[in-house]
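> The following block contains a protein sequence and its predicted model.
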Amino acid sequence: SAVCSVRLILAIYHIPILVNENDVLDFTQIIEGRFVYLSVAGGIQVPKVMGSHATTLAVNLGGFNGKRLKSGDVLNILDASQAFNYNTVKLLPKMPLNLISLIKTKKIRIVPGPEYDWFSEDEWQKLLNKPFHLGKHIDRMGYRIEGPMIIFKPENLLSEANMNGAIQISRDGQPIVLLADRATHGGYPVIAKVIISDLGTLAQWPQHKPIHFEKVSLNDAWLASAERAEVVQGIYKSKPWEILLHTRTMANKIKRFF
């Protein structure tokens, strides 16, 4: 629990920093997106459950006693000397902003879903040409999206496997985008699927920003996936977890005034 008010430093320099006991991290002003991800050197020290440190709130499993964090909770982390090689001191090279930002794009790319032919051309035009917005009910299971009513043919659908990123159309004509904690199967027709490389973008989509969908080919979807994988692999190969600054430049400048 050692962090300082470094939101500005992180946003500008994109470098790991050394934080001390009783420092405080302030993320009260998110400039872009919906969430902030904090990577702690050595990881947060919680027991592994089924090979993972993650939390599944729906069944109170894993993570920090299987529950949502609240004020006053204390998470154990490694001391810096345990997490880092102090002989390694170098600056993290600045990454191009287009690789850091997830929501510069204006459209979410999709491919046709298994029930694409349950929807007329007019309904497809609604999906592709009308703006949608995130609804009030959004979580890791899925994002409910509000917009024009999309109508499908009045038939019953047998339950089928749910895909990550599938866009189901519920009985009220509103889309639901299924995400990581989705149920294993469902019975709403799937008009389309968000391509893998855009799922992270949608997850970070601001509540106020309109969502526009764009249909692409399967080949374009695979190419986009390969490009994103190459970016992630490049970050991994740079081994940012081995990078550490012994001191904070701004802190040293402030000391000069005293």
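Thanks, I have it.

> CA atoms for contacts and neighbours, from now on please.
Fine.

> mind checking which helix or strand the closest residue to Lys136 other than its chain neighbours is in?
Spatially, and ignoring its direct neighbours in sequence, Lys136 is nearest to Arg144 (7.4 Å; C-alpha to C-alpha, 6 or more residues apart in numbering). Arg144 is part of strand 142-146, with elements assigned from DSSP states H and E.

> for the stretch 151-258 of the chain, what spans make up the strands?
Per DSSP state E, counting those that start in this stretch, the stretch 151-258 of the chain has strands spanning 160-161, 166-169, 175-178, 185-186, 190-194, 213-215. These are given in chain order.

> Comparison target, given below:
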Amino acid sequence: MARLTTIGETMVAAAVGVGPELEITKFVFANIPGLVHTAPEPANEPMPAPAHVVHQSAPTGQGIIDDNRVTYAKMLTTEIGNFSFNWIGLVYTHPVNGDQLVMFAYVPLTQKVKTAGASVGNVIVRNMVIEHLGIANGVPIVVSAESWMYDFSAEIAAISEELTELKERVTHKLVHNPNNYTAAGAAQRETIVFDQGQSKTVTLDAANLIAGDVIEVHKLAKAGRIDIVGTVNIVLPNGVSELNHWLPAGRSGVLIFECVAANQLRYAGGF
């Protein structure tokens, strides 16, 4: 259960009175070793040690529930991770004194993972409500909110679209002797096999591949030449980058490429 710190109580009381408005700067997530989440939460709770902070960022949204309650929410979306946390805090960053802990909560150890390749990360939403007589007049918030604070419809729709796209991808796709083939994220692993001896081209479309995608180009016949062309430069182990790789005439073999991040390709091995 979240509680105000002594500093937080002072700030809220001042904001409701004649002091400056209380503006929550950020949510802080920490993983504090040995913390028992069912232990009493003391009013003099300090900020966690920097080494224990695993994520911090501005609230996703904030709103007024009624005159005496305001609420803040944070959505940790699928691109955020990987870390675990057992402590959450609301922080006001003073221009001189730095971070001031206003409210905090002990929580069960929770894991946050991000999307990696075809493995979809999780989404976590956390809300914290500050309750104090007249608090709505002491914060720079002008929008109302239900008790859950924030409409995540747009974010959830985007995540649902991402999940749908990933579900449509197959784990392994095998293609034989295509003509001017483009590897563009249809599968986590695409194997393109040439065994008829013609000269062909394979394009690696970096803009549509996802981190973790692997493309294998096999040349089984010695005749013909297979060119592999990246839409962005392909990074080699020695640090050199180039657009083109090829399997030459007179030889057979395989070249392997990997999408390592958004719009980034890497040569992963081969003959």
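Happy to help now that I have it. Everything numeric in this text was worked out from a predicted model, so none of it was measured.

> tm score of chain vs chain?
Once superposed, the chains reach a TM-score of 0.24 (TM-score structural alignment, normalised by the length of structure 1), with 95 aligned residues with a C-alpha RMSD of 5.3 Å.

> OK, contacts around Arg228 of structure 1?
Contact partners of Arg228 of structure 1, counting by C-alpha atoms under 8 Å, 6 or more residues apart in numbering, are Ser197.

> what's the distance between it and Arg109 of structure 1?
According to C-alpha to C-alpha, to the nearest Å, Arg228 of structure 1 stands 14 Å off from Arg109 of structure 1.

> what does Gly200 of structure 1 give?
Gly200 of structure 1 sits at a distance of 12 Å from Arg109 of structure 1 (criterion: C-alpha to C-alpha).

> what about the two, which has more around it?
Arg109 (25 against 13; other C-alpha atoms under 10 Å).

> so which strand or helix has that one?
Residue-wise, Arg109 of structure 1 maps onto strand 108-112 under DSSP H and E.

> Can you name the secondary structure element that comes next after that strand?
helix 121-129.

> And that next one, what does it pack against?
Other helices and strands packing on helix 121-129 of structure 1, by 3 or more C-alpha pairs under 8 Å, 6 or more residues apart in numbering; DSSP states H and E, are strand 213-215.

> other SSEs contacting the strand it packs on?
Counting contacts by 3+ C-alpha pairs under 8 Å, 6+ apart, strand 213-215 of structure 1 is packed against strand 108-112, helix 121-129.

> can you rerun that using 10 Å?
Where contact means 3 or more C-alpha pairs under 10 Å, 6 or more residues apart in numbering; DSSP states H and E, strand 213-215 of structure 1 is packed against strand 108-112, helix 121-129, strand 190-194.

> where do the helices sit along the stretch 51-200 of structure 2?
153-168 (DSSP state H, counting those that start in this stretch).

> just so I have it, where are all the strands in it?
For the stretch 51-200 of structure 2, strands defined by DSSP E, counting those that start in this stretch occupy the ranges 53-57, 61-66, 69-76, 83-94, 98-112, 124-131, 170-176, 181-183, 187-194, 200-204.

> got a markdown table for the ones you listed, with distance to Lys219 of structure 2 too?
What follows is those, written out as a markdown table (distance: least, C-alpha to C-alpha, whole Å):
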| stretch | distance to Lys219 of structure 2 |
| --- | --- |
| strand 53-57 | 47 |
| strand 61-66 | 54 |
| strand 69-76 | 44 |
| strand 83-94 | 42 |
| strand 98-112 | 42 |
| strand 124-131 | 46 |
| strand 170-176 | 11 |
| strand 181-183 | 14 |
| strand 187-194 | 5 |
| strand 200-204 | 10 |
